[in-house]
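Just to be clear, the model below is a prediction. Sequence and coordinates:
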Amino acid sequence: MEIISGKWKVVILWALSEDHKRFGELKRAIPDVSEKVLIQHLRELEADGIVHRESYDVTPMRVEYSLTSHGVALNEALKPLGAWGREHLPIQV
C-alpha cells in the first residue's frame, strides 16, 4: 500500500499502462496534477522499482517513463479494484 500511496500514483500507473510516455505526455494525460507532485511521484515510483526512467542524450534532452515488470504486475493486481469501483461507486459527471 505504501508504494501506491499518494493521490496520483495509481493514475500514473494507469497512464503508463499503454506505452512509455515523456513527461509532457504524462502531464497532459493527468492535467490536474501539479508538475512538482508528478515529478515527486515519478521519482518515488522509480525508487520502488515500479517505473523505469530512460534518459536520451540528445538536444533537447529527452526522458521517457515506462512500467517495469513489477509495475505491469502491480497494474494487473489493481484491475479488480478498478472493476469494483466502476460497479459500486456513483459516476461523477
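Received the coordinates, thanks. Residues are numbered from 1 along each chain as shown.

Please count neighbours and contacts with C-alpha atoms only from this point.
Noted.

quick check: longest helix of the protein.
Ranked by residue count under DSSP state H, the longest helix found in the chain is helix 69-88.

and it, what other elements does it pack with?
Under the contact definition 3 or more C-alpha pairs under 8 Å, 6 or more residues apart in numbering; DSSP states H and E, helix 69-88 sits against helix 9-16.

Comparison target below:
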Amino acid sequence: MPRYHVTVGILECSISEADLGGIQQDPPGWLITERSRWRSGVRLDLEGRANDPSAAERGARAEVAVWLGRQGIDGDVAVSRTRRELADHDH
C-alpha cells in the first residue's frame, strides 16, 4: 500500500503551541511529522498508508477527528494537501 503525506488543518482550535507539542500519541494509523499553530487553529503534517489519495484524505480526517475528541480538543478538521511518497518499494 502506498504511503501518503497529508496536511490537516484543525480550524477554530484554541490549543496552545506548548499543549500541542505535549501531545505524545499520534492518531491511529498516522504519524505526525510536524505540528504548528496555523491561522485560527492547528496544522498537522501526517504520514500514513492508504490505497489511494481519497482514502488517505478520508482516513486522516476521520482519525484526527476521533483523536481530537479523545484529547478533549474541539475543532473542525479539514484536509489541505495530500501527496503520495514515491519510493523504490512502491514500484
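Great, that's in hand. All values reported here derive from a predicted model rather than from experimental measurement.

Overlay them and tell me the TM-score.
Here the TM-score for the pair of chains, by TM-score structural alignment, normalised by the length of the second structure, is 0.31; 47 aligned residues with a C-alpha RMSD of 4.1 Å.

So for the longest helix of the first structure, what gets flagged as buried?
Residues of helix 69-88 of the first structure classed as buried: Gly71, Val72, Leu74, Asn75 (neighbour count, 16 or more other C-alpha atoms under 10 Å).

I'd say the first one and Tyr65 touch.
No - here Gly71 of the first structure does not reach Tyr65: they are 11.5 Å apart, not a contact under C-alpha atoms under 8 Å.

Now do the shared contacts for those two.
When contacts are counted by C-alpha atoms under 8 Å, 6 or more residues apart in numbering, Gly71 of the first structure and Tyr65 are jointly contacted by Val51.

give the contact list for the spatially closest residue to Trp38 of the second structure that is not a sequence neighbour.
Excluding its sequence neighbours, the residue lying closest to Trp38 of the second structure (C-alpha to C-alpha, 6 or more residues apart in numbering) is Gly9, at 7.6 Å. Gly9 of the second structure makes contacts with Trp38, Gly41, Val42, Arg43, Leu44, Val77, Ala78, Val79, Ser80, as judged by C-alpha under 8 Å, 6+ apart.

contacting residues for Glu17 of the second structure?
Counting by C-alpha under 8 Å, 6+ apart, Glu17 of the second structure has contacts Ser36, Arg37.

Check which element follows the helix or strand in which Gly21 of the second structure is found along the chain.
Per DSSP states H and E, Gly21 of the second structure falls inside helix 17-22. Scanning forward in sequence from helix 17-22 of the second structure by DSSP H and E, the next helix or strand is strand 30-38.

From the contact counts, what lies against that next one?
helix 17-22, strand 41-49.

can you do 7 Å?
strand 41-49 (3 or more C-alpha pairs under 7 Å, 6 or more residues apart in numbering; DSSP states H and E).
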